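A.B. asks: Below are the sequence and a predicted model; questions follow.
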Amino acid sequence: MNWISNVVRPKIRNFLARREVPENLWIKCPDSGQLVFYKDVETNQFVIPGSEYHMRMGAVARLKSVFDGETWFDIAVPEVPIDPLKFRDERRYSDRLKDARAKTSMNDAVKLGYGKLDGMPVVIGVQDFDFMGGSLGMAAGEAVIKGFDTALEKSTPFILFIGSGGARMQEGIFSLMQMPRTTVGVQRLREARLPYIVVLTNPTTGGVTASYAMLGDVHIAEPGALIGFAGPRVIEQTIREKLPEGFQKSEYLREHGMVDMVVHRRELRPLLARMCRILTKAPERVDETAAVVLPAPAEASA
């Protein structure tokens, strides 16, 4: 046995070998440029500590952050035709769908859940930007409508977190048809006098903004979110004027009456719970763990 070649060399090779580092170990803040440990950001609900920049939040993480005990029942969405137009640009649309499903573990851009928020039953939908830019196609439209229908069936509020780049171009007119269809769903919920609460995240643009994103009873936006129909660059090129500072950001929209409030992510859950109780006239939740304070005994009369 050659001790140098069989023992020493492998040990030296393993010592000098490059260690594999996970790609998402660190996150660079888009606002400040600082590098932050991924686990710290995840623990902080994907808000960068220090700069308070709100990163995009996946559908599952979002549902966990809102539902009691991080538990809920998934709501099945009706199946729709895949690639009805047989669309192809640089790649086939069906291949893009497969990649998006593998990346996000979602069937399409909208995920629905039914569970409890501070003890109240609610239906919550999340439009995930990681799935093809959160674009609105037939499947996403069916999911939003299914959310309205489930809220009607269960007589609960419907909370929808929106993050989208607009209509899905690969589905053409079928995508545009989802705008009036979802609007009808909003109207049905309104006729039943059930709350529809919209939470606008970064970004919310295009045909989604032109339909169900701006039809809620209450519009809440996360800090720094881009909200609008066309993008700022397109508007500047069209009107050939410089836009105001912070144009189309959530704080600008609040100042001009487009959204009701801008709320930090850590304050969102208790606010949504309070909104649902107020809008449904539900009684405040009683804390059963609180100690019962008995009245002092009356003094005996002389």
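C.D. replies: Looks like it came in fine. Numbering: from 1, shown residues only.

A.B. asks: CA only for contacts and neighbour counts going forward, please
C.D. replies: Noted.

A.B. asks: Now do the contacts for D128.
C.D. replies: D128 makes contacts with M57, G58, A59, A109, V110, K111, G134, I162, G163, S164, as judged by C-alpha atoms under 8 Å, 6 or more residues apart in numbering.

A.B. asks: isn't the second one right next to D130, touching?
C.D. replies: Yes. Counting by C-alpha atoms under 8 Å, D130 is a contact partner of G58 at 7.3 Å.

A.B. asks: before we move on, the earlier item: list just the nearest of the contacts of D128 to D68.
C.D. replies: A59 (15.7 Å; C-alpha to C-alpha).

A.B. asks: Next up, the contacts around that closest one.
C.D. replies: V110, K111, V126, Q127, D128.

A.B. asks: Mind putting the contacts of D128 into a markdown table with secondary structure and distance to T156?
C.D. replies: Listed next are these as a markdown table, based on DSSP: H, G, I helix; E, B strand; the rest coil; distance: C-alpha to C-alpha, whole Å:
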| residue | secondary structure | distance to T156 |
| --- | --- | --- |
| M57 | coil | 24 |
| G58 | coil | 24 |
| A59 | helix | 20 |
| A109 | coil | 23 |
| V110 | strand | 19 |
| K111 | strand | 17 |
| G134 | helix | 25 |
| I162 | strand | 19 |
| G163 | strand | 23 |
| S164 | strand | 25 |
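
A.B. asks: Can you show me the helices along this structure?
C.D. replies: Using DSSP state H, the helices of the chain run over 3, 9-16, 38-43, 59-66, 93-104, 138-154, 172-176, 178-191, 206-209, 232-239, 250-255, 268-280.

A.B. asks: structure B:
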Amino acid sequence: MTLLSNIKSRKEKVDAHKDTDSIENHLEIPDGLYDKCPQCDYVEETVHFYQNNWICSECNHHLRMHVAARIKLIFDEFNVFNHIIKSKDPLNFPGYQEKLETLSDENGVYDAVVCGEAILANKSVIAVIMDPNFMMGSMGTVVGEKITRAFERAQKQKKPILIFSASGGARMQEGILSLMQMAKISGAVSKFNQSGGLFINVLTDPTTGGVTASFAMLADIILAEPNALIGFAGPRVIRQTMNHDLPEGFQRSEFLLEKGFIDKIVDRTQLKNTLNHLLELHEVK
């Protein structure tokens, strides 16, 4: 399955169903025909979510987005590099290799991140997009290696780097090797920063755990999509540790903006224009 085929396949199912008028086919609703907003439970045809950039038309909640859909929304051109890098299952974790292969077939990617040399409104950038559909975007050795290489490429080519983070944190199937990626990527960020490079990070739902605790919060400019879950530990763990009720909206984009942790919340429909404006301000060509 190619990188773009995943977002096309569900739309094709919907179109094929709409062209069929038999009563029998209308009684049996095929998988993937409808999706439900996790925020307000509004049910809508998948094709409408697809056409609306996976934004709920009822409550404006930004649903999680496949890598290919993100590329199509933001970039005019995207050339993938270091794509076929696969985990060697360093801990021989039971069932891990089989799970990776299954997710790779389903999502059209080899791990939870895709990196590319991209064009955004005639501006050349290095882009890193994390995929919450692949093991919740968890950060293992492959994710750490690919993001590190992306920073090194951006530094060598003197280009800005844009990251769209989405992660549940470290990947438990790779143990301490997963945690080591936090320091590895942070080191690459530091070298990139010292060279004068521009790093813009867009926090999407969810960005949590080791990703938040490392490179996601080291960007020069930190943007976020509306109502994205952003934090380190989960609210339940924090509540139990502190033995205290948490503020309403805790760990959501709006709360973090109020407390100064992020620079701006940007609706998905305005994200490309906002990024273009930021690149223009920094005289990126």
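C.D. replies: Looks like it arrived, so ask away. Treat the numbers as computed from the prediction; the structure is a model and nothing was measured.

A.B. asks: quick one: which of the helices of structure 1 is nearest D83 of structure 1?
C.D. replies: Of these, nearest to D83 of structure 1 by C-alpha to C-alpha is helix 93-104, at 6.0 Å.

A.B. asks: equivalent range in structure 2 for the closest one?
C.D. replies: Taken onto structure 2 by TM-score structural alignment, helix 93-104 of structure 1 occupies residues 96-107 there.

A.B. asks: Superposed on structure 1, what's the mean shift for the matching stretch?
C.D. replies: Following the fit onto structure 1, the mean deviation recorded for stretch 96-107 of structure 2 is 1.2 Å by mean C-alpha distance after the TM-score superposition for structure 1.

A.B. asks: which residues sit against that stretch?
C.D. replies: With C-alpha under 8 Å, 6+ apart, stretch 96-107 of structure 2 has contacts from M1, L3, N6, D89, V109, Y110, D111, N133, F134, M135, Q173.

A.B. asks: just those now: which is nearest L229 of structure 2?
C.D. replies: N133 (15.4 Å).

A.B. asks: thinking again about what came up before, neighbour-wise, which of G58 and D130 of structure 1 wins?
C.D. replies: In this view G58 of structure 1 and D130 are compared by other C-alpha atoms under 10 Å, and D130 has more residues nearby, 20 against 16.

A.B. asks: which ones are touching the alignment partner in structure 2 of the more buried one?
C.D. replies: In structure 2, the residue matched to D130 of structure 1 (TM-score structural alignment) is N133. By C-alpha under 8 Å, 6+ apart, the contact list for N133 of structure 2 reads H66, N107, A112.

A.B. asks: residues in contact with the last one?
C.D. replies: By C-alpha under 8 Å, 6+ apart, the contact set of A112 of structure 2 is M130, D131, P132, N133, F134, M135, M136, G137, S138, M139, V143.

A.B. asks: how about 7 Å then?
C.D. replies: Applying C-alpha atoms under 7 Å, 6 or more residues apart in numbering to A112 of structure 2 gives the contacts M130, D131, F134, G137, S138, V143.

A.B. asks: of these, buried ones?
C.D. replies: Neighbour-count burial (16 or more other C-alpha atoms under 10 Å) applied to the contacts of A112 of structure 2 gives M130, D131, F134, G137, S138, V143.

A.B. asks: what's the counterpart of F75 of structure 2 in structure 1?
C.D. replies: Match for F75 of structure 2 (TM-score structural alignment): F67.

A.B. asks: Surely that match and G119 touch.
C.D. replies: No. Judged on C-alpha atoms under 7 Å, F67 of structure 1 makes no contact with G119 at a distance of 9.3 Å.

A.B. asks: In terms of neighbours, single out the busier of those two.
C.D. replies: Using other C-alpha under 10 Å as the criterion, F67 of structure 1 and G119 rank with F67 on top: 24 against 13.

A.B. asks: Without its sequence neighbours, what residue ends up closest to that one?
C.D. replies: L117 (5.1 Å; C-alpha to C-alpha, 6 or more residues apart in numbering).

A.B. asks: try A192 of structure 1
C.D. replies: Using C-alpha to C-alpha, 6+ apart and skipping the chain neighbours, the partner closest in space to A192 of structure 1 is L152 (7.3 Å).

A.B. asks: Trace the one you found over to structure 2, please.
C.D. replies: Per TM-score structural alignment, L152 of structure 1 is aligned with Q155.

A.B. asks: okay, now that match: neighbour count?
C.D. replies: Q155 of structure 2: 23 neighbours (other C-alpha under 10 Å).

A.B. asks: again, but for the one 5 residues further on
C.D. replies: Neighbourhood size, P160 of structure 2 [other C-alpha under 10 Å]: 23.

A.B. asks: could you list every residue that touches it?
C.D. replies: Residues counted as contacts of P160 of structure 2 (C-alpha under 7 Å, 6+ apart) are V125, I126, A154, G197, L198, F199.

A.B. asks: Contact partners for the residue lying closest to it once chain neighbours are set aside?
C.D. replies: Leaving out its chain neighbours, the residue that sits closest to P160 of structure 2 by C-alpha to C-alpha, 6+ apart is L198, at 4.7 Å. For L198 of structure 2, the contacting residues are P160, I161, D220, by C-alpha under 7 Å, 6+ apart.

A.B. asks: corresponding residue for L198 of structure 2 in structure 1?
C.D. replies: By TM-score structural alignment, L198 of structure 2 lines up with P195.

A.B. asks: Over in structure 2, find the residue span stretch 27-36 of structure 1 aligns onto.
C.D. replies: Counting by TM-score structural alignment, stretch 27-36 of structure 1 sits on residues 35-44 of structure 2.

A.B. asks: what's the spacing between Q155 of structure 2 and R149 of structure 2?
C.D. replies: Remark: distance between Q155 of structure 2 and R149 of structure 2 (C-alpha to C-alpha, to the nearest Å) = 10 Å.

A.B. asks: Kindly report the same for K191 of structure 2.
C.D. replies: 12 Å.

A.B. asks: Neighbour count for the two, which is higher?
C.D. replies: R149 (17 against 14).

A.B. asks: before we move on, back to that, show me the subset of the contacts of L198 of structure 2 that structure 1 keeps too.
C.D. replies: Retained in structure 1 (both residues aligned by TM-score structural alignment, their matches' C-alpha atoms under 7 Å) from the contacts of L198 of structure 2: P160, I161, D220.

A.B. asks: so which of those residues comes closest to I85 of structure 2?
C.D. replies: Nearest to I85 of structure 2 among those: I161, at 20.3 Å, using C-alpha to C-alpha.

A.B. asks: how near is the closest one to V189 of structure 2?
C.D. replies: For I161 of structure 2 relative to V189 of structure 2 (C-alpha to C-alpha), the value is 10 Å.
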